[in-house]
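A.B. asks: sequence and predicted structure, then a few things I'm wondering about:
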Amino acid sequence: MNLPNKLTVLRVIMVPFFVLFMLTDLGGDANKWIALAIFCVASLTDMLDGKIARARNLVTNFGKFMDPLADKLLVCSAMICLIPVGKLPAWIVIIIIAREFIISGFRLIASDNGIVIAASYWGKFKTVSQMFMIILLIADFGGIFVMIENVLIWVSLILTVVSLIDYIAKNKQVLTQGGM
């Protein structure tokens, strides 16, 4: 297993630890900071694995499959954890997760037809905005940051919908060729 794939697997392994510190008192008053540190490190592995894979020509089918899945696990887990603490409305999380299911299904149909759907820039912007949103929501600095958090929530939601429309518009042949 190459380094980018190990980083992807590490990100998946970090998710339950992140959730543990978000939803329990295991670390006491340090819980949110431990969860935040785990989330930040996991997010950095997302950036690093792709850069390393492309730079060293280590792109694999495992990486193409697991990298977006690891991202979805991390980001969706974080957003779900932010619902009970009142930092993120459930309806927004439902829309964002629904988009992830739709795109995953879309990619499966494409894959059955020998088509690989690469991540678009809209999808990458969506992921980055969601990660920054999650970091600020976990840190909960208060003050002016509350306004920034709210802006990032709306930007993330808008980019989620725009990236969904972009994926479908650019790859609508998948739906017509997929036997649907």
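C.D. replies: Yes, it's here. Residues are numbered from 1 along each chain as shown.

A.B. asks: use CA for all of it now, contacts and neighbours both
C.D. replies: Will do.

A.B. asks: so what's residue 12 closest to, chain neighbours aside?
C.D. replies: Distances taken as CA to CA, 6 or more residues apart in numbering place residue 70 nearest to residue 12, at 5.4 Å, with adjacent residues excluded.

A.B. asks: packing partners of the helix or strand harbouring the one you found?
C.D. replies: Here residue 70, judged by DSSP states H and E, is contained in helix 61-82. Packing partners of helix 61-82 (3 or more CA pairs under 8 Å, 6 or more residues apart in numbering; DSSP states H and E): helix 3-23, helix 31-55, helix 90-112, helix 121-139.

A.B. asks: this is the comparison structure:
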Amino acid sequence: MNLPNRLTLFRIVLIPVIILVYLFPYSAFGITPISFYVQHVSISVIDIVALLIYILAAITDAIDGHIARSRNMITT
């Protein structure tokens, strides 16, 4: 398995991680996520963590495409 395929699988694994970050029952465990207010809009730490995971997935997509194109890799 080549590196672009591994990066793609890593991205696929990140999808359930983002879902779990949003759906985890924080209040059942006594956890109250911190919220920030920016111009009357509440932004939770959960939103920021999910955004960072999404950005990581986007970066791996760009790296995956660059490596595959530069080395002429094709998955059959």
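C.D. replies: Structure's in. What do you need? Fair warning: this is a prediction, and the values are worked out from it, not measured in the lab.

A.B. asks: need the TM-score from the superposition.
C.D. replies: The TM-score (TM-score structural alignment, normalised by the length of the second structure) is 0.69; 61 aligned residues with a CA RMSD of 1.7 Å.

A.B. asks: about what we covered before: give the full set of residues in contact with the residue nearest to residue 12 of the first structure.
C.D. replies: 8-9, 11-12 (CA atoms under 8 Å, 6 or more residues apart in numbering).

A.B. asks: returning to what we had before: and of the helices and strands packed on helix 61-82 of the first structure, who's closest to residue 166 of the first structure?
C.D. replies: With CA to CA, the closest approach to residue 166 of the first structure among those belongs to helix 121-139: 7.5 Å.

A.B. asks: residues of the closest one that come out buried?
C.D. replies: 122-123, 125-127, 129-138 (16 or more other CA atoms under 10 Å).

A.B. asks: same check on stretch 56-67 of the first structure?
C.D. replies: Neighbour counts using 16+ other CA under 10 Å place 58-59, 63-64, 66-67 of stretch 56-67 of the first structure among the buried residues.

A.B. asks: go on, stretch 69-77 of the first structure?
C.D. replies: Buried residues in stretch 69-77 of the first structure, counted by 16+ other CA under 10 Å: 69-72, 74-77.

A.B. asks: which residues in the second structure does it align to?
C.D. replies: Counting by TM-score structural alignment, stretch 69-77 of the first structure lines up with no residues of the second structure.

A.B. asks: same check, this time on stretch 139-159 of the first structure
C.D. replies: Under TM-score structural alignment, stretch 139-159 of the first structure corresponds to no residues of the second structure.

A.B. asks: measure the closest residue to residue 136 of the first structure other than its chain neighbours to residue 58 of the first structure for me?
C.D. replies: With CA to CA, 6+ apart as the criterion, residue 136 of the first structure has its nearest non-adjacent residue at 6.3 Å, and that residue is residue 149. Taking CA to CA, to the nearest Å as the measure, residue 149 of the first structure falls 36 Å from residue 58 of the first structure.

A.B. asks: how about residue 156 of the first structure?
C.D. replies: Residue 156 of the first structure sits at a distance of 30 Å from residue 58 of the first structure (criterion: CA to CA).

A.B. asks: and stretch 23-36 of the second structure, end to end?
C.D. replies: Terminal residues of stretch 23-36 of the second structure are spaced 20 Å apart (CA to CA).

A.B. asks: nope, stretch 33-45 of the second structure is what I meant
C.D. replies: For stretch 33-45 of the second structure, the first and last residues are 6 Å from each other (CA to CA).

A.B. asks: closest to residue 112 of the first structure out of the buried residues of stretch 69-77 of the first structure?
C.D. replies: Checking the buried residues of stretch 69-77 of the first structure against residue 112 of the first structure by CA to CA gives residue 69 as the nearest, at 17.6 Å.

A.B. asks: give me every residue that touches residue 129 of the first structure.
C.D. replies: 152, 155-156.

A.B. asks: highest neighbour count among the residues you listed?
C.D. replies: residue 156 (23 neighbours; other CA atoms under 10 Å).
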